[in-house]
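Q: Build me a model from this:
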Amino acid sequence: MAKITAGVGSSHVPLLGVAVDQGKEKDDYFGPIFRGYDWTREWEKAEKPDVVVLVYNDHASYFDMNIVPTFAIGCGERFGICDEGWGPRPVPEVEGHPDLAWHIAQSLILDDFDMTIFNKLDVDHGLTVPLSMMFGQPEKWPCKVIPFAVNVVTYPVPSGNRCWAIGEAIKKAVESFPEDLNVQIWGTGGMSHQLQGPRAGLLNREWDNKFLDMLESDNDDVRHIPHIEYLRETGSEGIEMVMWLIMRGAMGKKVKTLHRHYHIPCSNTAIGHIVLEPAD
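A: This is a model prediction of the structure:
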């Protein structure tokens, strides 16, 4: 059967994609950020995942206010790259795994999660930047990817508790898939940042690291953090961190931390990264 072997959490700051595309990963500004991913890039080469369920949010690149799905899954064969205003990033198109994606969609819907299904979908930096951070600049991404989009752009957004629960349901779905697959689940977005208004540039190192500590814990207190706390402590865009809880919910009760990295700043954003494996 298929099995979720690891969970990865990572920020998906668009400036990191620019740094990769322009070969600036080792300069004075970006070097400390990218060095925090060196361990993970070598680890991924050894792990060789067959499929990554990649939890991300679209930044009004493909979706717009006409359709705002709370949870959406990409079930197509391939996914194009969005033009976010300066042309599509020069990265490979994303190859999906329709059989597993449809299986997950069916399982989630039968478990009472109302999913939106996309057979045609272009993906933006929310998905491509994490791939670049883990895999560099290959001619082809080394694994299949199932895009799992979450609305954290416009209210109402799902609660942390709901995100954790859907992570648990994804774990159940993957483990009931008959093919022998090495599956990882990545939660992306955040950490603390606000892009507009009088608090633009807000960063909260203490709260961000408390959140990472809670992900490492074997209790589930992190799933009950209310929206207002994310907004107050981490800025308007810090709410993206609820997507990390989908990854954590899919890990089971106990986890082992393989790697952790935190850095301020990247643009006006805090960078967080963690690699977990189930320890139950």
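
Q: Could you use CA atoms for every contact and neighbour count after this?
A: Fine.

Q: My guess is residue 247 contacts residue 183. True?
A: No - with contact defined as C-alpha atoms under 8 Å, residue 247 does not count as touching residue 183 (11.8 Å).

Q: And those two? Which one has more around it.
A: residue 247 (31 against 23; other C-alpha atoms under 10 Å).

Q: which helices and strands does the helix or strand hosting the more buried one pack with?
A: In the assignment (DSSP states H and E), residue 247 maps to helix 242-249. Packing partners of helix 242-249 (3 or more C-alpha pairs under 8 Å, 6 or more residues apart in numbering; DSSP states H and E): strand 3-10, strand 51-56, helix 160-175, strand 182-188.

Q: let's go with 10 Å and repeat that
A: strand 3-10, strand 51-56, strand 144-150, helix 160-175, strand 182-188, helix 205-216, strand 269-278 (3 or more C-alpha pairs under 10 Å, 6 or more residues apart in numbering; DSSP states H and E).

Q: okay, the angle between the third one and helix 242-249?
A: Between strand 144-150 and helix 242-249, the angle formed by their directions is 130 degrees, by axes from the mean of the first three to the mean of the last three C-alpha atoms, to 10 degrees.

Q: again with the fourth one
A: Using the same axes, to 10 degrees, the inter-axis angle of helix 160-175 relative to helix 242-249 is 40 degrees.

Q: To compare with the earlier structure, here is another sequence to fold:
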Amino acid sequence: MARITAGIGCSHIPVLGFAHDHGRTEEPAFKPAFEGFDWTRSWMREEARPDVVILVYNDHASAFDMKIIPTFAIGCGELFSPADEGFGPRPVPPVIGHPDLAWHIAQSLILDEFDMTIINEMAVDHGLTVPLTMMFGAVDAWPCKVIPLAVNVVTYPPPSGNRCWSLGEAIARAVESYDEDLNVQIWGTGGMSHQLQGPRAGLINREWDNRFLDGLVGEGQDLRNIPHIEYLRETGSEGIEMVMWLIMRGALGARTQVRHRHYHVPVSNTALGHIVLEPSPIASMAAASLESTQ
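A: So this is what the prediction gives:
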């Protein structure tokens, strides 16, 4: 059966795409940010290249606008082209989808009482393409198929952290019920603390961000109960994007272990966070033992 083998959390700061595309990754302003992904790129090449990535991100008015605001939307198409965000599409490969798995997940989630919006055609912006660049670098084609999962964190009300965590759990059930042998990763993107406008523009909360990263590791589930107002107060108006990381965490099961972690400020006027998690072998063995006794 298909299995989720790892989860990745990653900021999707648009200036990182600009720096990469214009050959500026070695400049002092950008080098520390990119170096924090060296471990992950090596791990992907040598140990953990996925067949499919379920990539959780938010659209920035490229595919959706105020005419339609889906809370959760899953891309079930065969191909998703880079969006023109005002300066032309990024010079990166198109995203190749996995329609069979995506439709299976959509059906499973809807029958599991999640009201998903099914998207067969949409452009994907920096929210999706920047994480792919950070993980794979410059490539002629992305080395895996990608299922986009867009979450509304732009227009109030966004989903709660608890609902996002529960969606991750439901995604894991859906993947495990798919009968093809696939190595699947799930990525939660966006964040960390940042505010782009108003008197608090440029807000960065290192302490809160790192507590959030701490909470993704191990058995704790405290993160799923953080209220919207705390994200707003402590991490700025755009910090709510971190609820998308909770979809990733919820899909990894009862306990996680960390393989790599990176935090750097500032990048542009935001904080950069990155973490690589795996389901804990102890939790996996316990679940297998429980199944064998039933």
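
Q: ok so, going back, chain center to the helix holding residue 247 of structure 1, what's the gap?
A: 8 Å (C-alpha atoms, centre = their mean, to the nearest Å).

Q: What range does the following helix or strand past that helix cover in structure 2?
A: As assigned by DSSP H and E, the chain's next helix or strand after helix 242-249 of structure 1 is strand 255-266. Alignment note (TM-score structural alignment): strand 255-266 of structure 1 is matched to residues 256-267 of structure 2.

Q: quick one on the thing from earlier: after superposition, how close is the helix holding residue 247 of structure 1 to structure 2?
A: Following superposition, helix 242-249 of structure 1 is found to deviate from structure 2 by 0.1 Å on average (mean C-alpha distance after the TM-score superposition for structure 1).

Q: wait, which of the helices and strands packed on helix 242-249 of structure 1 is closest to residue 109 of structure 1?
A: Comparison of these against residue 109 of structure 1 by C-alpha to C-alpha identifies helix 160-175 as nearest, at 9.8 Å.

Q: Run through the neighbouring helices and strands of that closest one.
A: Packed next to helix 160-175 of structure 1, using 3+ C-alpha pairs under 10 Å, 6+ apart, are strand 3-10, strand 51-56, helix 98-110, strand 182-188, helix 242-249.

Q: make it 7 Å
A: Helix 160-175 of structure 1 sits against strand 3-10, helix 98-110, helix 242-249, with contacts defined as 3 or more C-alpha pairs under 7 Å, 6 or more residues apart in numbering; DSSP states H and E.

Q: Just name the most buried of those.
A: helix 242-249 (a mean of 30; mean count of other C-alpha atoms under 10 Å).

Q: quick one: contacts of that one?
A: 7, 9, 55-56, 160, 163-168, 185-188, 215, 223 (C-alpha atoms under 7 Å, 6 or more residues apart in numbering).

Q: where does the spatially closest residue to residue 253 of structure 1 that is not a sequence neighbour fall, helix, sheet strand or coil?
A: Excluding the flanking residues, the one nearest residue 253 of structure 1 by C-alpha to C-alpha, 6 or more residues apart in numbering is residue 218, at 5.5 Å. When classified by DSSP: H, G, I helix; E, B strand; the rest coil, residue 218 of structure 1 comes out as coil.

Q: and residue 218 of structure 1, what is it in contact with?
A: Contacts of residue 218 of structure 1 by C-alpha under 7 Å, 6+ apart are 253-255.

Q: which residue in structure 2 lines up with it?
A: In structure 2, residue 218 of structure 1 lands on residue 219 (TM-score structural alignment).

Q: Please report how far its match lies from residue 87 of structure 2.
A: 43 Å (C-alpha to C-alpha, to the nearest Å).

Q: residue furthest from the geometric center of structure 1?
A: Distance from the C-alpha centroid of structure 1, by C-alpha atoms, centre = their mean, peaks at residue 198 (27.7 Å).
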